[in-house]
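S.K.: Sharing a model that was predicted from the sequence below.
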Amino acid sequence: MRIVTWNINSLRLRLPLLARLCAELQPDIVCVQETKVPDDLFPADAVRKLGFAHIQHRGMKSYNGVAILSRVALVPLDDTPDWCARSDCRHIAASFDLGGQPVELHNFYVPAGGDIPDPEANPKFAHKLAFVDEAHAWFTGRDNRRTILVGDLNIAPLEQDVWNHRQLLNVVSHTPPETTRLLAWQACGFVDAMRHFVPASEKLYTWWSYRNRNWTEANPERWNRGRRLDHVWVTPDLMASLRDMTVLREARDWPTTSDHAPVVVDFTP
């Protein structure tokens, strides 16, 4: 079972890149964020042609949006909250069969939070903190077994998740109010599947800014200014099923691509 999570930054715009990803990786399930398409305009026929007969999507015009594209049957989970009472299409969930038992799959797009790391001065940052607090509380109150959580969580929680820990401590996505909240959410019943394969002492990124046009230059001190904003968490009972993890870094260099790279995780029953 191969699951990919990718902030695609406009599904309709990047359908050819989704097709390329699927041709190269042959994923069983793709979770996408920032689809930026309302439900009535979702390109379901084009997605089915890529081999995904089972589709769950929740979207709105121009902003946000999440979807689960699957070759295996999905059972929608409809009891998820309206986060922060905004109905802004940031979470979708379904279950599927893995090894003869159901597994819950949650796909999140956490608010980015704007530029000012002050909830009093920046309502976007306040929204981000409130969203993570609500998600933490909701999962704390659930029976979290056989669960996978993926998505663009828009927070790089560890020192080696950013290119320079000290310089980014006051930059939104790596501030202590964000990182402590995200790690508390994770600790309510999840294990960081990406760091299972790449130790926390090693650099690991999934996002590189569009502003960094020279990101592929040979000198890593100049180009490799990334952050790990995309995540895969699993409950401890699924740890034995983890087989491999890859950040498809080369996809960040595809023409007209997203600023996020896809993350690929392989499971066995």
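M.R.: Here it is on my side, so go on.

S.K.: okay, CA-based contacts and neighbour counts for the rest of this
M.R.: Noted.

S.K.: Would you state the strands of this protein in chain order?
M.R.: 2-7, 29-33, 54-58, 66-70, 75-76, 91-98, 101-109, 147-152, 191-192, 230-234, 242-247, 263-267 (DSSP state E).

S.K.: Can you give the distance of the third one from its chain's centre?
M.R.: Here strand 54-58 is found 16 Å from its chain centre; the criterion is CA atoms, centre = their mean, to the nearest Å.

S.K.: which helices and strands does that strand pack with?
M.R.: Other helices and strands packing on strand 54-58, by 3 or more CA pairs under 8 Å, 6 or more residues apart in numbering; DSSP states H and E, are strand 66-70, strand 91-98.

S.K.: redo that, cut-off 7 Å
M.R.: Judged by 3 or more CA pairs under 7 Å, 6 or more residues apart in numbering; DSSP states H and E, the packing partners of strand 54-58 are strand 66-70.

S.K.: ok, residues contacting the strand it packs on?
M.R.: The contact list for strand 66-70, computed with CA atoms under 7 Å, 6 or more residues apart in numbering, reads 28-35, 52-59, 89-92.

S.K.: Ok, stretch 189-199 next?
M.R.: Counting by CA under 7 Å, 6+ apart, 144, 232-236, 245 sit against stretch 189-199.

S.K.: give me that answer again for 10 Å
M.R.: 136, 139-140, 142-145, 147-150, 160, 183-184, 186, 200-202, 204, 230-239, 242-247, 263-265 (CA atoms under 10 Å, 6 or more residues apart in numbering).

S.K.: Show me which of these are buried.
M.R.: 136, 140, 144-145, 147-150, 160, 183-184, 186, 204, 230-236, 238-239, 242, 245, 247, 263-265 (16 or more other CA atoms under 10 Å).

S.K.: Would you mark the buried spots in the lengthiest helix in the chain?
M.R.: Scanning the chain for the longest helix, with DSSP state H as the assignment, gives helix 123-140. By neighbour count on 16+ other CA under 10 Å, the buried set for helix 123-140 is 124-136, 140.

S.K.: A further structure is provided below for comparison with the first:
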Amino acid sequence: MSGISIATWNINSVRLRAPSVAAWVAEADPDVLCLQEIKCLSEQFPEEAFREMGFRHFHIRGQKGMHGVAIASKLPLEDLPDEDLCPRSEARHQRVGVAGFELHNFYIPAGGDEPDPAINPRFAHKLEFLDKLESYFAGRAAAKTPLVLVGDFNIAPYEHDVWSHKQLLKVISHTPVEVDALERIRQAGRFSDVARELIPMDEKIYTWWSYRAKDWKAANRGRRLDHIWVSPELHDQAVAGGREALKVWDNVRSWEKPSDHAPVVLQLEL
């Protein structure tokens, strides 16, 4: 079988961290790289630096100073219309056609600090965004289009996706209302959460570690916020490579001036 490697990485400013991306790409060699929180306008994306990494095709949804998503690919991309899934029309979603499937790249809102939508507009926005995703993918499920969803979902859904399930139940990213909303989206689109298809539920998986920790590795208070999902049409291809098909590059979190997220890569057999 031939395959395609798909990477997702919240880069937390693509212009600042382009050298780190280049160093990582030289080692990981992804075919398609989906970035979130690029923090620049579309025309400010450092395309030349990415061309030097071997990418030739780009799809950018930028925003001044914040948010923003981008896809850099070694394979041709088909530009697909925006679906206006963000209630505030922020640059948090894009979709393209690549290698015979439809690829969605998401940067779901973090939601602020107080898990009460009545007093926290940022959390209310997050929940509204999730509701829109549920409706959207429920409406598309019957079409049986091969879909891959990646990105920073800003939700760690399962007990061992966080360093302490009990202590984080009231912390945004792991509250029951968010976890339930994400599960409704997964069920609406009949998606498979590839990481948990390949790695047992009782095994810890993290993709994010706070900047607040003096020594992130020693503390290891992580969360799995970055995800790769596939629709039923691609399930077998996503799991064909076994556990080794999915990798969290957590060593990158120790590099100089790192993002607080690590890249996640799936080898999808086609």
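M.R.: Thanks, I have the structure now. Please read all numbers here as calculations on a predicted model, not as lab measurements.

S.K.: hmm, back to that, and which of the buried residues of helix 123-140 of structure 1 is nearest to residue 80 of structure 1?
M.R.: Set against residue 80 of structure 1, the nearest of the buried residues of helix 123-140 of structure 1 by CA to CA is residue 135 (10.1 Å).

S.K.: That closest one matches what in structure 2?
M.R.: For residue 135 of structure 1, the aligned residue in structure 2 is residue 133 (criterion: TM-score structural alignment).

S.K.: quick one, what contacts its match?
M.R.: 85-86, 127, 139, 181-182, 184-186, 188-189 are the contacts of residue 133 of structure 2 under CA under 10 Å, 6+ apart.

S.K.: wait, residue 23 of structure 1 sits on residue 49?
M.R.: No. Shown here, residue 23 of structure 1 and residue 49 do not form a contact pair, counting by CA atoms under 10 Å, at 11.8 Å.

S.K.: shared neighbours of those two, which are they?
M.R.: With CA under 10 Å, 6+ apart as the test, residue 23 of structure 1 and residue 49 reach no residue in common.

S.K.: which residue sits closest to the residue mapped onto residue 111 of structure 1 from structure 2 in space, ignoring its chain neighbours?
M.R.: When structure 2 is aligned by TM-score structural alignment, residue 111 of structure 1 is paired with residue 109. The shortest distance from residue 109 of structure 2 to any non-neighbouring residue, by CA to CA, 6 or more residues apart in numbering, is to residue 126 (5.3 Å).

S.K.: Quick check: that neighbour vs residue 107 of structure 2, distance?
M.R.: 11 Å (CA to CA, to the nearest Å).

S.K.: Also residue 119 of structure 2?
M.R.: Where residue 107 of structure 2 is concerned, residue 119 of structure 2 sits at a distance of 23 Å (CA to CA).

S.K.: Those two - which one has more neighbours?
M.R.: Neighbour count, other CA atoms under 10 Å: between residue 119 of structure 2 and residue 107, residue 107 has more, with 24 against 10.

S.K.: list the contacts for that one?
M.R.: Contacts of residue 107 of structure 2 by CA under 10 Å, 6+ apart are 10, 35-37, 67-69, 86, 90-94, 150-154, 226.

S.K.: That one and residue 46 of structure 2: what is the separation?
M.R.: Residue 107 of structure 2 is 19 Å from residue 46 of structure 2, by CA to CA.

S.K.: Quick check: nearest residue in space to the counterpart of residue 20 of structure 2 in structure 1, chain neighbours excluded?
M.R.: Counting by TM-score structural alignment, residue 20 of structure 2 corresponds to residue 17 in structure 1. Closest residue in space to residue 17 of structure 1, ignoring its immediate chain neighbours: residue 257 at 7.4 Å, by CA to CA, 6+ apart.

S.K.: count of residues packed around the one you found?
M.R.: 18.

S.K.: My read is that it contacts residue 9, right?
M.R.: Yes. Residue 257 of structure 1 lies in contact with residue 9 (CA under 10 Å); the separation is 8.3 Å.

S.K.: which residues do residue 126 and residue 107 of structure 2 both contact?
M.R.: Common neighbours of residue 126 of structure 2 and residue 107 (CA under 10 Å, 6+ apart) are 86, 154.

S.K.: Could you check how far the counterpart of residue 5 of structure 2 in structure 1 is from residue 179 of structure 1?
M.R.: Under the alignment (TM-score structural alignment), residue 5 of structure 2 maps onto residue 2 of structure 1. When CA to CA is applied, the distance between residue 2 of structure 1 and residue 179 of structure 1 equals 28 Å.

S.K.: Then residue 140 of structure 1?
M.R.: With distances taken as CA to CA, residue 140 of structure 1 is found 18 Å from residue 179 of structure 1.
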